[in-house]
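*Asks:* predicted structure and sequence below. I'll ask about it afterward.
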Amino acid sequence: MKLNKTALRNSSIAFIITISFVACDKDFASVDSDIINDDTATNFNTTSEKFDVISYNKPLNPIQTNNLGLNMLGVYDDPTYGRTVASLLTQVNTSLLDPSFGDNVILDSVVLTIPFFSRNVGVIDETFIDYEIDSVLPRGESYNPIKLSIFENTYFLRDFNPNDDFDSDQAYFSNKSASITEQIGALDLESVLIDEIESLTISNQEIILTDGADTDAVITERLSPRIRLVWDKDVAEDDAVISYWTNKIIAQEGLSTLSNPNNFNDYFRGLYFKAEPESMSDNGSLMLLNLSQQESNITLYYSFDSPTQESERDQSTYLLTFSPTRVNFFENDFTTLIPTGDEVNGDDRLFLKGGEGSLAGIKLFDGLNPDDDDTTDNTFEAWRKQYVILNDLGEFESYRRLINEANLIFYVDQDQVMGEEPDRLYLYNRANGVPLLDYIQDSQNNSVPLLSIPNHLGILEREDTDEGKGIRYKMKITSHVNSLLLDNAENVQLGIAVSGNVNLEATVPQYIEQTGTDEESTVPVSSIITPRGTILHGSNSEDITKRLYLEIFYTCLETDIDCPNN
């Protein structure tokens, strides 16, 4: 069970999602306590041990994707795994019920807008604001366009599950289904084609709106980078779209279809945004979007006869938001096979992929311990007795050894990972889908998701080269291991997954995996909202120097005659 001893060390790490750098090792320092302090530290010995774990792959079935805080849309070619295409089904909603549009109404234009996550990084020529986009992959100075088709959907997205006597919320899944027996058909999703954008341009440029002729145009508004599609009644090729929205909304004035929320949701069941690679290119881009924000909407601009000024026209708007229910659909065309895991013996590689991809399970102190004289003890019980003295009830009584730090270190398989690997992974209690105690205690930078929880969930350390290949992730689980010793906590299986935002796991429950059995399986939400993937050395890697172990740094008390340093 015990493998070797190492010098004590610790990693200091920092990270933002746009700039990554390799963290540097530093000497390990024990925390002072009533037992160990400057006067007494010389009476104790400090050492470390590595313990075997079992780690195995868990390829995912379809996963629940409705009501995510963020949604993916587009085409992503992962250098390691292959292509993922993300499309989106959303209900639409309005706060203006039973509207009165006025006399002689004309729909002048329709504008669809969905902002990107971006930030102001300067000014260009004292005229234009320079932006940097955080939410489009792959990252770069420019982005590949995609083909985007917008359909009216006729499938009714219900709130509650009829198979559970309407006592639970309805889940919708990444494979276009509401359950293993209920698929959402293409005829419903693609009921009416509203428009087909053969090449949707994705840009980090500021959008400037003007009024007046080109020679003396006045800037009326500056917008951050976003999807912004405009259909105008004076543009002949937009006639079909203008006609669609005129009939769908404007012509419904006075009818029951717009009179209340229930009627509206049944009449207009939503929009389906279907993403595909652009026909002229085999590449694409994938956007991470927040459709719940107020700026994400469809705005109908219309004019009507002024009720107060004869021969004058007034203008107004009708706003549609993307709510309340939104569902992501994923189509994977993987070039790297994700194997079914060996839960008994462990796997040599761990395949982690976001979206409808793959997780990994980890067992600490699993199996029988052949070196222990008490054959009734399993590995976990034998390990506890090395570190603490237990009473007759198996509860903590006193220390033998003091744990200073415990880590799981995951090495990237640099021979298989071709780049674009995630900077963050999420380690969690797989038995009940909640964070570990170390997550809760690590409050560093928790208000900034890109820098959050760095002590527990170590940020990817990279080579100091232009290529910046990933080296390893260091996950500190000191509090979790101490809880196993002192609190008689259950030695549960752990899970490891790719994470798009580690902060989400503090408040958002995990989402359901569609297993087709009574056994419930869940997926971390932050793993669903990222397409990135990586391959790690597992517990059975042929490279022992990169094999996954649990490494524990501890201090020997003089009373522990079995301690290696005594």
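*Replies:* It's in.
*Asks:* from now on I want contacts and neighbour counts done on CA atoms only, so please keep to that.
*Replies:* Fine.
*Asks:* strands of the stretch 1-150 of the chain, residue ranges please.
*Replies:* Assigned by DSSP state E, counting those that start in this stretch, the stretch 1-150 of the chain shows strands spanning 9-12, 24-27, 45-59, 71-78, 82-90, 106-115, 118-124, 128-133, 136-137, 146-152.
*Asks:* dump those strands into CSV; add distance to Asp266 and mean neighbour count as well.
*Replies:* What follows is the strands of the stretch 1-150 of the chain, written out as CSV (distance: least, CA to CA, whole Å; neighbours: other CA atoms under 10 Å):
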stretch, distance to Asp266, mean neighbour count
strand 9-12, 55, 14
strand 24-27, 58, 11
strand 45-59, 37, 21
strand 71-78, 24, 25
strand 82-90, 13, 22
strand 106-115, 22, 19
strand 118-124, 35, 12
strand 128-133, 37, 18
strand 136-137, 34, 23
strand 146-152, 13, 22
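*Asks:* then this one, side by side with the first:
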Amino acid sequence: MNTNILKTLAVVFATVLFVSCDNDYNSIGGSVIGDRNYDFNDGEDFSVYAYNSKLGPVQTNKLPVHQLGYLENDKFETTTANFVTQLDLAKEAPVFTTNIAIDSVVLTVPYFSRKRTLEVTGRSTYRLDSIYSNATTIDPIGLKIFRNGYTLSDFDASNPSSSAQYYSNQDGLFDAAKVSPADPVYDNPAFVPSDKEFVKYKVENLVMMPKTAENIESRAAPRMRLMLDPVKFGSTILNAGASNLATNDAFKNFYKGLYFQTQTVSGSRGSMMMLDFSKGNVTIYYKQDKISGQPSVKAMKELTLNFSANNVNLFNHANDVYSTPASAPIAGTNGHENLYLKGGEGSTTFVELFPTFSELENLWNLSKTKGLLINDAYLTFTVNETATGVGSGYKFHPNRVYLYDADTNKRLYDYNFDNSINTAFPKLAKYIFGGILSDKKTYKIRVTEHIANLLKSKDLAELKEKNVRLGLVISEDINEVRYAMLKTSQTVSNTQGISKIITQYPMAAVINPLGTILFGNVPSTDVANYDKRVRFKISYTKPN
């Protein structure tokens, strides 16, 4: 095992010890090498520039989770999130008998939730996760569901070998193609998600038993349960005919899916739900003759339709108050005073390390001539709570941000190297790499391996090439590392005037509706907040 690996393992071990003791842990390495033959630097500030970019519409088909709702945000924009999806027959070519009578049609999608208590009666209480509202309680939204009339394709019509791409700003296509727009299959002018557990009661002789404890068949975590119109939806499906139900391809050609449309409610600030539709379904419950032509004996049946992976999240924006500061030209040559991060069809921050290249060149020379070793390197971003307005119209800080190589859309070495896990909260894995919101309202991200890799460059030309621009975005899930395509590529110039074409955006940011405002690297005119600027620190050891 070479010395670099041994050094790295020592650093990681020390980091884990510090993480267990301090949520906003300090620089590591101070006691790794204490010999007098070494000079130890326990955290030197280096130059860093950070600036905003609003990237525009982004690909939103086939996301892992989806937004649905309406969220009013004073500091960013009001976002309405709609959703369209195809449906799949759980079982192709269903067989019916005679005298069919629909009992009910239930659309079910589980909420993200955590169990709080389990009572001796077996009843559980839950707390809903990933539902956001800037009101004191969860405010209602208007929710309608229509039969979709716009064909969702799996493949690009102009290039059949490529997958079709749909974008966040294409809501108008689906809105205009609604089937029976005045007659939705579901209509609730004041929908509010419930945190109550779902209790299923026994059914005997085709009749639901009384809702008593002894008749409980099962219990489940909270879920969205919507009663769709049995005639407008149920009868349409059951009367589709054998040819339209023979295969899923035939069924999708007949019934193009569902379009979920959310609307504002007077006096409501709205709420936004994060939902995993892949875990939901629509079930048609119906009665029919147990044997065709013999109506004296009935049987209860069900036809299940699953939500297809072919779906699109659609965003509409209003009262956009952050486009101007998020798209403003770079202030002079050293970045922005405030950094605007927004998920969904949002914005990113670009980060340049060592814009004063002589700093990096000096470290590289020391590594080559003096054997300098990087013990720790990290970036710290602090929330500008005054600008964000928490407590006066905005309740949420994103739990996590994600740093990546924005020039090549690659993960950083520190991300790949970090195998730390969190079994209870998987989204908080890779906590050594960091980016998790601390109690001090800071996001700390380690770039130790990234810097160490820079110093391995064979010459100055390679060193400059490897010092790529980094991207910082909101993250819904640190384990989601795929990218979504931008509808229109963006040309973004760095502080040196060098342009890069940006074509992709991290999917983890697309699926998060939140935003935050961070202090940038430009010193604030408010002296009290000077130390809250973006900080880039490196600690290292150098043999005498």
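*Replies:* Now that the structure is in, tell me what you want to look at. From a predicted model like this one, the values you see are computed outputs, not experimental measurements.
*Asks:* returning to what we had before: now the strands of the stretch 1-150 of the first structure in TSV, with distance to Arg222 of the first structure?
*Replies:* Shown next, in TSV, are those (distance: least, CA to CA, whole Å):
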stretch	distance to Arg222 of the first structure
strand 9-12	41
strand 24-27	43
strand 45-59	45
strand 71-78	24
strand 82-90	27
strand 106-115	13
strand 118-124	12
strand 128-133	9
strand 136-137	21
strand 146-152	25
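*Asks:* nearest to Val525 of the first structure, out of these?
*Replies:* Closest approach to Val525 of the first structure among those (CA to CA): strand 71-78, 11.3 Å.
*Asks:* which stretches of the first structure form helices?
*Replies:* 186-189, 239-248, 261-267, 379-387, 437-441, 478-486, 525-528 (DSSP state H).
*Asks:* picking that back up, so which of the strands of the stretch 1-150 of the first structure is nearest Arg158 of the first structure?
*Replies:* Set against Arg158 of the first structure and scored by CA to CA, the strands of the stretch 1-150 of the first structure come closest in strand 82-90, at 12.0 Å.
*Asks:* map Pro422 of the first structure across to the second structure for me.
*Replies:* Counting by TM-score structural alignment, Pro422 of the first structure lines up with Pro398 in the second structure.
*Asks:* oops, could you answer that again for Leu364 of the first structure instead?
*Replies:* Using TM-score structural alignment, Leu364 of the first structure lines up with Leu353 in the second structure.
*Asks:* could you find the closest non-adjacent residue to that match?
*Replies:* Using CA to CA, 6 or more residues apart in numbering and skipping the chain neighbours, the partner closest in space to Leu353 of the second structure is Val48 (4.8 Å).
*Asks:* check Thr79 of the second structure too.
*Replies:* Using CA to CA, 6+ apart and skipping residues adjacent in sequence, the residue nearest Thr79 of the second structure is His317, 4.8 Å away.
*Asks:* who touches that neighbour in this structure?
*Replies:* His317 of the second structure sits next to Glu77, Thr78, Thr79, Thr80 when contact means CA atoms under 8 Å, 6 or more residues apart in numbering.
*Asks:* hmm, Tyr70 and the second one touching each other?
*Replies:* Yes. Counting by CA atoms under 8 Å, Thr78 of the second structure sits close enough to Tyr70 to count as a contact (7.4 Å).
*Asks:* distance check, Asp439 of the second structure against His397 of the second structure.
*Replies:* With distances taken as CA to CA, to the nearest Å, Asp439 of the second structure is found 11 Å from His397 of the second structure.
*Asks:* with neighbour numbers in mind, choose between these two.
*Replies:* His397 (17 against 9; other CA atoms under 10 Å).
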